[in-house]
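Student: predicted model and sequence follow; I will ask about them next.
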Amino acid sequence: MEKRWIWAKDPYTDGPELLLEGTIASETWLGDEVTPQEFRADLKKQGQGKDITVKINSPGGDPFAACAIYEAFKEYRGKVTVKVVGLAASAASVVAMGGDEILMAPGASMMIHKSWAYACGNEDELVEIIGELKAIDAGMIRIYALRTGRDEAAIRAMIADGDYWMDAQEAVKMGFADRIIDHNAELKAAAQYAASVAHHGLLKAARNVKASGEMDEMEERRRILAENGR
């Protein structure tokens, strides 16, 4: 079964980085009890409880998959930093809400809306589908409200007339994100991290050389004492 997530290393911290790109496809998740469990297991294995970075660029997809990923992030022991690097729309915006900290790239966008579906059937079947869509909406609205601190009525008003698009600045203003990514600050932090790693590496090497030298000196002393019958 094809995975829809990729693990890499954060170039700034060298820590675990999770890439979520493309559609959160229903054919992979819907009706499949294994895949959400596989995602959780992979998150635990790859993340190892460390702080992780999650980069999102997705138009959305299956809301049930999105909720499963959201819950996996909330249950994860380490800090989850979400970076919306392109688009977090529809169900992908629900995934983004799972971050302990949510950052927006300067040119990134986020979109929320009511759930929708292709439907056919008689009157009773269509009424049942409407009920399902309302339940899905209620769950997503609850997640948005918990993250933003806005009441559910305010969130409903936002999506009452269709898709609600936010650029990075508005996403922060509305509480859907914490701040806009400052690339200059991140590059500076990365340079400081690299310098710190190099410094510790030099110190370790120096300690190893010193320890080796001390051992060589002790061996030389033992040799001299042995030659002199002591």
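Tutor: Everything's here; your move.
Student: C-alpha only now, for contacts and for neighbours.
Tutor: Will do.
Student: and the top strand by length along the chain, how far from the chain's centre?
Tutor: When the chain is parsed with DSSP state E, its longest strand is strand 80-89. Chain-centre distance of strand 80-89: 8 Å, with C-alpha atoms, centre = their mean, to the nearest Å.
Student: other SSEs contacting it?
Tutor: Helices and strands touching strand 80-89, by 3 or more C-alpha pairs under 8 Å, 6 or more residues apart in numbering; DSSP states H and E, are strand 52-58, helix 91-96, strand 101-104, strand 109-112.
Student: please name the residues that touch residue 159.
Tutor: Counting by C-alpha atoms under 8 Å, 6 or more residues apart in numbering, residue 159 touches 112-114.
Student: quick one: it and residue 40, what's the gap?
Tutor: Residue 159 is 31 Å from residue 40, where distance means C-alpha to C-alpha, to the nearest Å.
Student: can you check residue 179 too?
Tutor: 27 Å.
Student: got it, and residue 57?
Tutor: Counting by C-alpha to C-alpha, the gap from residue 57 to residue 40 is 20 Å.
Student: okay, the two: which has more neighbours?
Tutor: Legend: neighbour count by other C-alpha atoms under 10 Å for residue 57 and residue 40, higher for residue 57 (22 against 18).
Student: how much space between that one and residue 82?
Tutor: Counting by C-alpha to C-alpha, the gap from residue 57 to residue 82 is 11 Å.
Student: leaving out chain neighbours, which residue sits closest to residue 177?
Tutor: Closest residue to residue 177 apart from its sequence neighbours, by C-alpha to C-alpha, 6 or more residues apart in numbering: residue 102 at 4.8 Å.
Student: count the neighbours of the one you found for me.
Tutor: Residues near residue 102, counting by other C-alpha under 10 Å, number 24.
Student: I'd say residue 18 and residue 46 touch.
Tutor: No - shown here, residue 18 and residue 46 do not form a contact pair, counting by C-alpha atoms under 8 Å, at 9.1 Å.
Student: what sits in contact with each of the two?
Tutor: By C-alpha under 8 Å, 6+ apart, the residues touching both residue 18 and residue 46 are residue 7.
Student: of these two, who's got more company?
Tutor: Taking other C-alpha under 10 Å, residue 18 and residue 46 do not tie; residue 18 has more neighbours (21 against 16).
Student: are we agreed that the more buried one is in a helix?
Tutor: No - counting by DSSP: H, G, I helix; E, B strand; the rest coil, residue 18 is not part of a helix but strand.
Student: and the comparison structure, right after this:
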Amino acid sequence: MKRKFGFKNQSHNEKLSSIPHNFSSTHDEEKGISELTIYGDIGESWFWDSTSAVDVDNALKQAGTNDVVVRLNSPGGSAFDGIAIYNRLKNHPGKVTIHVDGWACSAASVIAMAGDEVIMGTGSMMMIHEASNIVWGTKNDMRQVADMLEELEEGIIDVYMTKAKVSREEIRDKVNAETWFSASKALEIGFATSTSSSVEDNEESEELTQMRAQMKVMQNKLDKIANQTQEPVPTSPTQLSVEDNGIGSFNLLKKWR
């Protein structure tokens, strides 16, 4: 059963609904790294497979104090599970690195904010929007739900503001408008710390810097060896008397080896 999303921009609906669920965790005690994969919907669901806050909590308990790498590709889901996962990751004692492999929409964008590093993959996207709910009841019931959603949104904006480089009002406007961010736009606004391409460029730059430094050291060693093995060139002055058309004589210095 494919999920139908209530996003204003429906152009990505088919792609988002086709993201297969995959939650897994691996723990490398020797390297001190745990990796969590969170693909698909966030929150408990009766209708389709999903990843809940309980799943992530159990995985982090197994991780202990390991650094954590999260691979994220999700259309979102339950805001409350997303917030719980965010807080659980945020309070983890090890470093948390989040790779947005494909999508980090809605509740998944909240999870992404927990990363000490947030790396947007090539072609990946992030989306923030208004909180929503299905309401059945009287006008008062609907007003109460609307009030609750406004308070929920304020909490979500609090999360976004931990990374945003713009004002709270600007973030609120982007939430109300349902805003989609490319990798470069997420980096620009502060939601990401780097993109895959920038990480590769940095790694290449570091490799070139190290190579130049190694070549410089090698050249210095070669110069030193050349100076040490070069034979000294002594000079000994020898006076030669040379007749210059009877005008006089002068001395020449003859070099010898």
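Tutor: Yep, it's here. Worth saying up front: this structure is predicted, and the values here are computed from it rather than measured.
Student: superposed, what's their TM-score?
Tutor: Here the TM-score for the pair of chains, by TM-score structural alignment, normalised by the length of the first structure, is 0.69; 176 aligned residues with a C-alpha RMSD of 2.5 Å.
Student: which part of the second structure matches the longest strand of the first structure?
Tutor: Counting by TM-score structural alignment, strand 80-89 of the first structure lines up with residues 96-105 of the second structure.
Student: gap between the most centrally placed residue in the first structure and residue 111 of the first structure?
Tutor: Here the mean C-alpha position of the first structure is nearest to the C-alpha of residue 54 (C-alpha atoms, centre = their mean), at a distance of 2.4 Å. For residue 54 of the first structure, the distance to residue 111 of the first structure equals 18 Å [C-alpha to C-alpha].
Student: please apply the same query to residue 93 of the first structure.
Tutor: Residue 93 of the first structure is 7 Å from residue 111 of the first structure, by C-alpha to C-alpha.
Student: ok, these two, which is more surrounded?
Tutor: Shown here are residue 93 of the first structure and residue 111; by other C-alpha under 10 Å, residue 93 has more neighbours (28 against 21).
Student: show me what contacts that one?
Tutor: 60, 110-112.
Student: residue in the second structure paired with residue 21 of the first structure?
Tutor: Aligning on TM-score structural alignment places residue 21 of the first structure opposite residue 39 in the second structure.
Student: neighbours of that match, how many?
Tutor: Neighbours around residue 39 of the second structure, by other C-alpha under 10 Å: 25.
Student: name the nearest residue to residue 22 of the second structure, ignoring sequence neighbours.
Tutor: residue 39 (4.9 Å).
Student: am I right that the one you found is in contact with residue 73?
Tutor: Yes - assessed by C-alpha under 8 Å, residue 39 of the second structure is found in contact with residue 73 at 4.7 Å.
Student: mind listing the helices for the second structure?
Tutor: Assigned by DSSP state H, the second structure shows helices spanning 13-17, 53-63, 79-90, 107-112, 139-161, 168-177, 183-189, 196-229.
Student: which of those sits closest to residue 249 of the second structure?
Tutor: Closest to residue 249 of the second structure of the helices of the second structure, according to C-alpha to C-alpha: helix 196-229, at 39.4 Å.
Student: got the angle between that closest one and strand 96-105?
Tutor: In terms of direction (axes from the mean of the first three to the mean of the last three C-alpha atoms, to 10 degrees), helix 196-229 of the second structure departs from strand 96-105 by 140 degrees.
Student: in helix 196-229 of the second structure, what counts as buried?
Tutor: Of all the residues in helix 196-229 of the second structure, those buried under the rule 16 or more other C-alpha atoms under 10 Å are residue 196.
Student: can you check stretch 163-176 of the second structure too?
Tutor: For stretch 163-176 of the second structure, the neighbour count (16+ other C-alpha under 10 Å) marks 163-164, 171-172, 174-175 as buried.
Student: in contact with the nearest residue to residue 44 of the first structure once chain neighbours are set aside, which residues are there?
Tutor: Distance criterion C-alpha to C-alpha, 6+ apart; nearest residue to residue 44 of the first structure, sequence neighbours excluded, is residue 76 at 7.4 Å. Listed by C-alpha under 8 Å, 6+ apart, the contact partners of residue 76 of the first structure are 43-44, 49.
Student: in a markdown table, list the helices of the second structure along with distance to residue 242 of the second structure.
Tutor: What follows is these, written out as a markdown table (distance: least, C-alpha to C-alpha, whole Å):
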| stretch | distance to residue 242 of the second structure |
| --- | --- |
| helix 13-17 | 99 |
| helix 53-63 | 94 |
| helix 79-90 | 93 |
| helix 107-112 | 92 |
| helix 139-161 | 93 |
| helix 168-177 | 95 |
| helix 183-189 | 82 |
| helix 196-229 | 37 |
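Student: among those, which is nearest residue 27 of the second structure?
Tutor: The closest of the helices of the second structure to residue 27 of the second structure is helix 53-63. By C-alpha to C-alpha, the value is 6.2 Å.
Student: contacts for that closest one next, please.
Tutor: With contacts defined as C-alpha under 8 Å, 6+ apart, helix 53-63 of the second structure is touched by 25, 27, 33-34, 36, 43, 81-82, 84-85, 88-89, 92.
Student: max pairwise distance over those: which two?
Tutor: The most widely separated members of those are 33 and 43, with 25.0 Å between them, by C-alpha to C-alpha.
Student: contact partners for the counterpart of residue 7 of the first structure in the second structure?
Tutor: Residue correspondence to the second structure (TM-score structural alignment): residue 7 of the first structure is matched to residue 25. By C-alpha under 8 Å, 6+ apart, the residues touching residue 25 of the second structure are 34-37, 59.
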